[in-house]
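Chemist: sequence and predicted structure, then a few things I'm wondering about:
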Amino acid sequence: MHGQLPYFAARTQIIVLGFVCFGCPGMFNALNGTGGGGQVDRTAGNNANTALYVCFIFSGLFGGAIVNKCGIRFTMFTGGIMFALYSGSYIYYNHSGQPWFTIWAGAMLGLGAGVFWTAQGMVMMSYPLEHEKGKFITIFWIIFNLGGVIGGIVLLATNYNHEGPLSDAAYAAFLAIEVCGAFCALVLAPPSKVKRSDGSSIEIKRVENILDDALAILRLFADPWMLILVPMMFSSNFYYSYQFGPYNGSLFTTRTKGFNNIWYWGAQMATSFGLTKLLDYQLLSRKRRALIGVAITFCAVNAVWGGTLKMQSKYTHGASASGPTDYPGGPIDFMQTARAAGPCILYACMGIQDALWNNMAYWLLGTITNDATRLARYAGFYKAIQSLGAAVSWQLDAKDAKFQTQLIVNWVLLDLSAALMFYLSFRIKDTASEFAECKPESIERIEAEKAHTFNA
């Protein structure tokens, strides 16, 4: 540790970051995983998510500049409070039936979450040394997704004998945990005081003009590597609306939705732990690790969505005010062991695919550079494009697009993105400083013209 206090060690800060996300987006994920924010009619939840991700696009683009200007503690605390506001809004919806407050809270969450996730991405990608990036991502991912597991337990416990919309007690429990998570952000150390495991410091150039830095993020649309990864970013949250709504939200009883979330997010923890063994395996070149990781992800995508297509062929809609689901036998309850085993296991496998996809996305971005300022911009760009995809996907469900149509769009998009991830993997060198050497001459020329983007 080279003499630094354990509190200022990069690994300690990643652990603290994990608990911030455990309490805030971890609980949000558990709530969102029930479909429609836990409501039988998913319209309000879908529209709130659309408002969330539309606002997320803009806050993500400005996120890198705001984080560099205001620091990670203030930005993550403010963003964390917005998660609590969103969960609490459903208590009002339960009693009034009016969606406006939930939609407004979704928009406020989008503004806060774009900056929140930009700060998270900058920390997670820039604090570890190159050979530690997989391990640090896993430490974070396990703690973060433990939030989803605990959230699933909360949902199961508070709705065990309750059918229909989630109870006020469930929403209140989520609100309380999210407030605690937001306050954990104030424990984070300033990046300038953090030391990596070799004793080196985190260097972040001070931003004097937020607008100029935001324009630098927009200029990433001229960065060939960012453009290659746009489909990967666009698709990285796109499938949530289908998995949480037409699948988990439509097929299962209220308590089983919570039960499923325990295994969905638990599977992510185990998958992330296994993947890091590959991504940090130093006896293989980084290119080979990238190719193997993307290949595993590609196989998981096609296995999971192939199984989902088989399930989807059995029904066309979930329960609603107009009647029950047309799935044979009605909603599935986890106590119906023989009937529930296959569908519940498939949902857990969706969690495996999600962990593979997002872990590989962060790791691939981290191979391009080690510069914290650039990584903050990359993180903001990533979350903006990711949010654009999510806004589109939540509206597909809000507009009652056929479930099978949503499934096919997801599957095609993921396979296209995986092909481009393979292309990037073939260009990877063993250190980020060598990355530019593997680029085609035309790309080098474009980047030379845009050098101020990278060095601002």
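Modeler: Arrived safely. Numbering: from 1, shown residues only.
Chemist: every contact and neighbour count from this point should use C-alpha atoms.
Modeler: Fine.
Chemist: quick check: closest non-adjacent residue to Ile142.
Modeler: Met269 (4.5 Å; CA to CA, 6 or more residues apart in numbering).
Chemist: roughly how far apart are that neighbour and Phe144?
Modeler: 9 Å (CA to CA, to the nearest Å).
Chemist: which strands or helices does the one helix or strand Leu278 maps to pack on?
Modeler: According to DSSP states H and E, Leu278 maps onto helix 254-279. Here helix 254-279 touches helix 133-158, helix 286-312, helix 337-366, going by 3 or more CA pairs under 8 Å, 6 or more residues apart in numbering; DSSP states H and E.
Chemist: now tabulate those helices in CSV and tack on distance to Gln120 and mean neighbour count.
Modeler: Below are the helices and strands packed on helix 254-279 laid out as CSV (distance: least, CA to CA, whole Å; neighbours: other CA atoms under 10 Å):
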stretch, distance to Gln120, mean neighbour count
helix 133-158, 10, 24
helix 286-312, 22, 18
helix 337-366, 11, 20
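Chemist: which among those is found nearest to Asp213?
Modeler: When the helices and strands packed on helix 254-279 are compared by CA to CA, helix 337-366 sits nearest Asp213, at 19.2 Å.
Chemist: what's the angle from the closest one to helix 286-312?
Modeler: With axes from the mean of the first three to the mean of the last three CA atoms, to 10 degrees defining the directions, helix 337-366 sits at 150 degrees from helix 286-312.
Chemist: quick check: angle from helix 337-366 to helix 254-279?
Modeler: Going by the same axes, to 10 degrees, helix 337-366 makes 40 degrees with helix 254-279.
Chemist: how big is the angle separating helix 337-366 from helix 133-158?
Modeler: Using the same axes, to 10 degrees, helix 337-366 lies at 150 degrees relative to helix 133-158.
Chemist: any idea which helix or strand comes after helix 337-366?
Modeler: The helix or strand immediately downstream of helix 337-366 is helix 372-398, counting by DSSP H and E.
Chemist: pull out the buried residues from the helix or strand just after that following helix.
Modeler: Using DSSP H and E, the helix or strand that follows helix 372-398 in sequence is helix 403-427. Neighbour-count burial for helix 403-427 flags 403-404, 406-407, 410-411, 413-415, 417-422, 424-425 (criterion: 16 or more other CA atoms under 10 Å).
Chemist: dropping in the other structure now:
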Amino acid sequence: MPVALRENSAEDYEHGAFDPRADLPAGWRYKTLSFGKKITWYASPAAQLFMVAMVCFMCPGMFNALGGLGGGGKADATTADNMNVALYSTFAVFGYFGGVFVNWLGVRACLAFGGTGYSIYTVALLVSEHSDRTGAFSIIAGAFLGVCAGILWTAQGTIMISYPNEAQKGRYFAWFWAIFNMGGVIGALIPLGQNIHVSGSSQTVGDGTYIGFIVLMAFGCFLAFFLVNGKTVIRGDGSKVVLMKNPTFKSEMRGLVETFKYCPWVVLLFPMFFASNWFYTYQQNAVNGARHSTRTKALNSCLYWFAQVVGAFLVGYVLDGIKMRRSIRAKLTWGMLVVSTMVIWGGGYASQKQYTRADTNSKEWVPIDWTSKNYISGMFLYIFYGFYDSLWQGSVYWLMGALSNSGRRSANFVGFYKGIQSAGSAVMWSIDAHHVSFMGEFAANWGLLMGALLIAAPVMFFKVRDHISIEEDLEGTDETLADVLPSGHAEKVGAV
């Protein structure tokens, strides 16, 4: 007879279902620490999420701070645009197949390798400031970062949506996204502090800014070695993450195909994935980089990433905290995204009508400084753009987490997400490199976002269920209930 499995609860041990002090294996990974009524250990989902958040704080967080200045901090965005085309082209490939590498090599190796590309990318930007003959190195650095980022983000997403239990997936996103984006906030303070007296025309940030980013990114790569792999992680109720036994590259490629077999409707989410980073190019280059002075760009970037922190906590805790069935929350999430897309991007349309790319390229153009009378409205728009990004990303991660609790299947979902997301980014960076009008870029953003929501509606309305059983998550893997449940757990919950 099949086993009746109740939904995991992080507080099970408080009710006698699981006593971590008595039931955890021996070893330093499972030495318990008490924080009031909360008990945790190093190989717990919460501790591992914090570790991966710190890696992303140092690596992609600092990368976001640099990119938020527009043009990678350079007055002429062409070099950064071309590097980003190469970056997101390889990101698309390695992100799409990222689940294969994560399941095959483990999250620790993938995060450690993935962090290396960020500092090399920043070195290329620094070198390009001192030589006109670094075009090939810049493109190679961008392409290598795409390989690294595809693998890193798939590992990160796997941890974030498969390690927690079903009742905690929204808040896990909130914790991660807040810590990660504080990297963008603090990173933006570096160029802000160094350029705080530069109120004139837009210009490239100094060497010290690039060097600061390089050092922090390298440290983030080092931190990844302190993570544990998913097979050693034990949740608060004693259950383990669903993984594949003895995975090989061949078995994981087969698993990628099986994901489409068991979840064919995932293709309806692909436009939503494609749109999820599409707007960064427009926001960073056409809104922040083209319109503002050096110090104002840095301030805007800081405010943008801080708005992401606020938005992450809002969407994460609302999605977990609303006292209604998960299927209903999915429908409300869709409605929230439709309304916010129309309101925030409607404000963006009113702003974009005020200037063109030709205006910002003319010798008469005077960049907006924070002392300018017309700065405040643009500042609030940029804050809401950052807030909107966290709503979109949080909703997508929560949706993927609602569709499966399996680490293996989640890795494939996140791989699809990051790969297709990066393909969209590559297209948009290429569009900007070809100097398409700002209004044309804006229209492409708004139209794509609304179209993606319409296509994703059937999944959000009909495929999100209130609970996914462990038996369903094990389908298509070599794992059994005994591999993922603590000893005696099945007997405690009874048989049907």
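Modeler: Now that the structure is in, tell me what you want to look at. Bear in mind that the values here come from a model prediction, so they are computed numbers and not experimental data.
Chemist: could I get the TM-score for this pair?
Modeler: Between these two chains, after superposing, the TM-score reads 0.91 (TM-score structural alignment, normalised by the length of structure 1); 437 aligned residues with a CA RMSD of 2.2 Å.
Chemist: take the helices and strands packed on helix 254-279 of structure 1 and write them to TSV, including distance to Leu109 of structure 1.
Modeler: As requested, these are exported to TSV (distance: least, CA to CA, whole Å):
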stretch	distance to Leu109 of structure 1
helix 133-158	18
helix 286-312	29
helix 337-366	21
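Chemist: nearest to Tyr382 of structure 1, out of those helices?
Modeler: helix 337-366 (9.1 Å).
Chemist: got the angle between the closest one and helix 372-398?
Modeler: Using the same axes, to 10 degrees: helix 337-366 of structure 1 against helix 372-398 is 150 degrees.
Chemist: does anything pack onto helix 337-366 of structure 1? Which helices or strands?
Modeler: By 3+ CA pairs under 8 Å, 6+ apart, helix 337-366 of structure 1 packs against helix 100-126, helix 133-158, helix 254-279, helix 286-312.
Chemist: among those helices, which comes closest to Gly323 of structure 1?
Modeler: Comparing these by CA to CA, helix 254-279 comes nearest, at 15.7 Å.
Chemist: matching residues in structure 2 for the closest one?
Modeler: Using TM-score structural alignment, helix 254-279 of structure 1 lines up with residues 294-319 of structure 2.
Chemist: how about the matching stretch: buried residues?
Modeler: 294-317, 319.
Chemist: likewise stretch 209-225 of structure 1?
Modeler: For stretch 209-225 of structure 1, the neighbour count (16+ other CA under 10 Å) marks Ile210, Asp213, Ala214, Ala216, Ile217, Leu218, Leu220, Ala222, Asp223, Pro224 as buried.
Chemist: quick one: end-to-end distance for that stretch.
Modeler: Span of stretch 209-225 of structure 1 from end to end, CA to CA: 26 Å.
Chemist: stretch 197-211 of structure 2 too?
Modeler: End-to-end for stretch 197-211 of structure 2, by CA to CA: 20 Å.
Chemist: re earlier: and the helix holding Leu278 of structure 1, how far out from the chain middle?
Modeler: 13 Å (CA atoms, centre = their mean, to the nearest Å).
Chemist: mean offset of that helix relative to structure 2 (after superposition)
Modeler: By mean CA distance after the TM-score superposition for structure 1, the fitted helix 254-279 of structure 1 averages 0.9 Å away from its aligned residues in structure 2.
Chemist: dump the helices and strands packed on helix 337-366 of structure 1 to CSV, plus distance to Ala51 of structure 1.
Modeler: Converted to CSV, those look like this (distance: least, CA to CA, whole Å):
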stretch, distance to Ala51 of structure 1
helix 100-126, 5
helix 133-158, 22
helix 254-279, 24
helix 286-312, 27
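Chemist: ok, which of the ones you listed comes nearest Phe174 of structure 1?
Modeler: helix 133-158 (7.4 Å).
Chemist: now check structure 2 for the residue matching Asp397 of structure 1.
Modeler: For Asp397 of structure 1, the aligned position in structure 2 is Asp432, judged by TM-score structural alignment.
Chemist: do Ala182 of structure 1 as well
Modeler: By TM-score structural alignment, Ala182 of structure 1 lines up with Cys221.
Chemist: can I assume that match is in contact with Ala53?
Modeler: No - with contact defined as CA atoms under 8 Å, Cys221 of structure 2 does not count as touching Ala53 (11.9 Å).
Chemist: and the match of Ala182 of structure 1, which helix or strand is it part of?
Modeler: Secondary structure (DSSP H and E) places Cys221 of structure 2 in helix 207-223.
Chemist: ok, back up a step: how about the helices and strands packed on helix 254-279 of structure 1, which one is nearest Leu85 of structure 1?
Modeler: Of all these, it is helix 133-158 that lies closest to Leu85 of structure 1, at 16.5 Å by CA to CA.
Chemist: that older thread, continuing past the helix holding Cys221 of structure 2, what's the next helix or strand?
Modeler: helix 249-262.
Chemist: tell me which residues are up against that following helix.
Modeler: Contact with helix 249-262 of structure 2 is made by Gly99, Val100, Phe101, Asn103, Trp104, Val266, Arg409, Asn412, Gly476, as judged by CA atoms under 8 Å, 6 or more residues apart in numbering.
Chemist: what about 10 Å?
Modeler: Residues from elsewhere that reach helix 249-262 of structure 2, judged by CA atoms under 10 Å, 6 or more residues apart in numbering: 96-97, 99-105, 244, 247-248, 263-264, 266-267, 408-413, 415-416, 472, 475-477.
Chemist: roughly how far apart are the equivalent of Ile292 of structure 1 over in structure 2 and Arg357 of structure 2?
Modeler: In structure 2, the residue matched to Ile292 of structure 1 (TM-score structural alignment) is Leu332. Taking CA to CA as the measure, Leu332 of structure 2 falls 38 Å from Arg357 of structure 2.
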